[in-house]
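Novice: coordinates only, sequence not included:
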């Protein structure tokens, strides 16, 4: 497949760019291990010689290796026998090796954690939520004497509800492996606001769940809150609801509400289930969630190595690069989308030869705007939102926004072999 040769078309002139700083609340926990150790003991009593499954997901959670190791070590010190279970549904291509690879990319291996990792995809049905909707749980987790999970609480990318991504989602979909994820996704995102808490509570009731170590992050991808949530509190839902609202208030966002082109340097499964977080970009793939900035076209330049070729979410963009396209593992991406039943995120947009051409193509297809007048916002990814690039036509708007600081003078982008040098 060949990409467009822009030399065959009229010159596309890009505007100048300048760097700005977006200002968000910066509260964070400085000593993660100390914080956990100071509070965990009441939750891990009477566990001597008990096998405890520690569920860890597939997202790029801040400090997840430190947090997991601290939980594992604390359990061992109380005489328990912990082991790690990937709680990530169908991710990693729905294979044992694939899920172990994802954990390893976060520094979670048997060697680094000092315990075994049981990544078996075997599941067990623990009942039906309703006729025709079986509830699956990882056999390796349910066979343990106790289960602990380490979820991050945040808004979901495809639906709105009292609880979204977090404790109940990890219990219902994460620990359900591919079969559990497939079972729930078969009902569509329109029912997730009911199914996620309903099935999550059912799993909590029917298993030896001990507690969840729930995490909330600030806009800088830093751990700012750690909460122990007991089994009863999980079933009650109120604590998770409050943590979700706090996460929603703290999360990063693009503080420019309207522009023409969004450029995203990278997407990835370690960043969001959809590669990029639509709560930040507004690039939703379902009709059950909304919000975010308004713009006309989107460019995505690359895929993170931690995604292992899963470019799920690439379909929300208009232009991507050859570099990104060549990294796609279509089997892994299709497994993810096939399980979720939403194929739109896997659709491949126009492919440009390089980053320079990709941006120019997006500018060209913005109708009614002179190339050099295009308002462009350029972010690294949806977890790194403090320092971003914007084009000169946005200068006056930035100057009037007290939450934005200008860091550089506007200047022309320089490219080396099609890749930008000014980022």
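Specialist: Thanks, I have it. Given the structure is predicted, the values throughout are model-derived calculations rather than measurements.
Novice: switch to C-alpha atoms for all contacts and neighbour counts from now on
Specialist: Will do.
Novice: ok, residue 375 - contacts?
Specialist: Contacts for residue 375 (Cα atoms under 8 Å, 6 or more residues apart in numbering) come out as 259-261, 390-394.
Novice: compare those residues and tell me which is most surrounded.
Specialist: Counting neighbours by other Cα atoms under 10 Å, residue 390 leads the contacts of residue 375 with 26 neighbours.
Novice: doesn't it fall inside a strand?
Specialist: Yes: the assignment for residue 390 is a strand, going by DSSP: H, G, I helix; E, B strand; the rest coil.
Novice: count the residues that sit near the residue nearest to residue 322 when sequence neighbours are not counted.
Specialist: In this structure, residue 322 finds its nearest non-sequential neighbour in residue 353, 5.3 Å apart by Cα to Cα, 6 or more residues apart in numbering. If you count neighbours by other Cα under 10 Å, residue 353 ends up with 17.
Novice: for comparison:
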């Protein structure tokens, strides 16, 4: 295995991006007229995802609120993330630089909720108490394909209203309906939150394949249902993908909640990990090896169950309580199951190769940084012929050893 080399491959995706985040957002906000009195309190709902330029977006929003003579505060709009504790959810925001000192507004973190009228819905409707008591709420979220289901509304403003603003209690309530609940209960629940919870604006963010901000759209709540599906389709077009569909061993350097809600994006790897729900037809990956867990995930290793092998490095970082709470809340326990634990990177690769019935010399091996960063990846010689003339793919002459002499992966350059 020591003699095997991987080749650096670069993918070109649509490069739409916003150069000046603050100016772009502030121009849109300045066109907004909200009927709020001087001194009104405004909650800014911020989620647990590692959205590009999140700190800038939140800072600009807070600045605009202050300029209107209102009083902003931040709430963590999360279900079971951050270990489903106020302290843990505050820590998630702080990891992204969302602190009172950085953004100019206090963070009010609580799991206490108010029950709102359900008006005939099958599920109860809850809303963060601090947000409910505010004079207005502004919701910030990235709009992208969801990791559990597909439809007109997936990850975005409506889901943030329904589950993020509803906190852990709402997440439990929605997830008890399984995937059907996610598909069918999010929109009517969000409507109740908007109707009774004084949601004034949504800031929808779409990212390109390089995880750069491509679109920022300020929407009034009455525009959510018309505009969000358009933004979702735009996000789908910009989404990256692996350049090949048949892989023997996929090496993923890192996974975590700041990369995907499931740690590694099922839309990329083709595995969904939900009982009764079929995996995607492609890509077909025999073995997936996870070699590290991001610091931003704070020990939450949800998604490891989608892999076949993890390293001891990953295992030692796992906060099982946080991971299991997230999995049980969602109802998708398979995603938190523990894969085989390899002591070293080379042992993990060896397990994957043996499971795929391949040798290091003839295996189709692909190595990526994470499921968000697919602009650069390394592939084995068995994959190269398929990529030589593929549009949007450049095969470089840069080579990297599969493993180093000590059995570890070389740095992802």
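Specialist: Here it is on my side, so go on. In this text the structure is predicted, and so the values were computed from the model without any measurement.
Novice: TM-score for the pair, please.
Specialist: TM-score of the superposed chains, computed with TM-score structural alignment, normalised by the length of the second structure, equals 0.96; 409 aligned residues with a Cα RMSD of 1.6 Å.
Novice: measure residue 23 of the first structure to residue 402 of the first structure for me?
Specialist: Separation of residue 23 of the first structure from residue 402 of the first structure (Cα to Cα, to the nearest Å) stands at 9 Å.
Novice: looking at those two, which is more packed in?
Specialist: Neighbours were counted for residue 23 of the first structure and for residue 402 using other Cα under 10 Å; residue 23 has more, 17 against 9.
Novice: what residue in the second structure is paired with that one?
Specialist: Aligned by TM-score structural alignment, residue 23 of the first structure pairs with residue 12 of the second structure.
Novice: pull the residues that contact stretch 254-263 of the second structure.
Specialist: 48-50, 147, 264-265, 290-294, 296-297, 300-304, 335, 369-372.
Novice: which of those residues fall in strands?
Specialist: Under the assignment DSSP state E, the contacts of stretch 254-263 of the second structure contribute residue 290 to strands.
Novice: just to revisit the earlier point, need the contact list for the match of residue 23 of the first structure.
Specialist: Residue 12 of the second structure makes contact with 375, 392-393, according to Cα under 8 Å, 6+ apart.
Novice: mind checking how far the equivalent of the residue nearest to residue 322 of the first structure over in the second structure is from residue 200 of the second structure?
Specialist: Applying TM-score structural alignment, one finds that residue 353 of the first structure aligns to residue 343 in the second structure. Going from residue 343 of the second structure to residue 200 of the second structure by Cα to Cα gives 51 Å.
Novice: what's the answer for residue 218 of the second structure, then?
Specialist: 11 Å.
Novice: so what's the residue count around whatever residue of the second structure lines up with residue 138 of the first structure?
Specialist: Under the alignment by TM-score structural alignment, residue 138 of the first structure pairs with residue 128 in the second structure. Using other Cα under 10 Å, residue 128 of the second structure has 27 other residues around it.
Novice: cool, residue 329 of the first structure as well?
Specialist: Residue 329 of the first structure, neighbours per other Cα under 10 Å, totals 16.
Novice: list the buried residues for stretch 353-370 of the second structure?
Specialist: Neighbour-count burial for stretch 353-370 of the second structure, counted by 16 or more other Cα atoms under 10 Å, picks out 353, 356, 360, 363-370.
Novice: what lines up with residue 319 of the second structure in the first structure?
Specialist: Match for residue 319 of the second structure (TM-score structural alignment): residue 329.
Novice: show me what contacts its match?
Specialist: Neighbours of residue 329 of the first structure in contact, by Cα under 8 Å, 6+ apart: 308-311.
Novice: what's the distance between it and residue 294 of the first structure?
Specialist: According to Cα to Cα, residue 329 of the first structure stands 31 Å off from residue 294 of the first structure.
Novice: cool, and residue 185 of the first structure?
Specialist: Distance of residue 185 of the first structure to residue 294 of the first structure, given as Cα to Cα: 28 Å.
Novice: neighbour count: those two, which is higher?
Specialist: Neighbour totals were compared for residue 185 of the first structure and residue 294, and residue 185 leads with 20 against 16 (other Cα under 10 Å).
Novice: translate the more buried one into the numbering of the second structure.
Specialist: In the second structure, residue 185 of the first structure lands on residue 175 (TM-score structural alignment).
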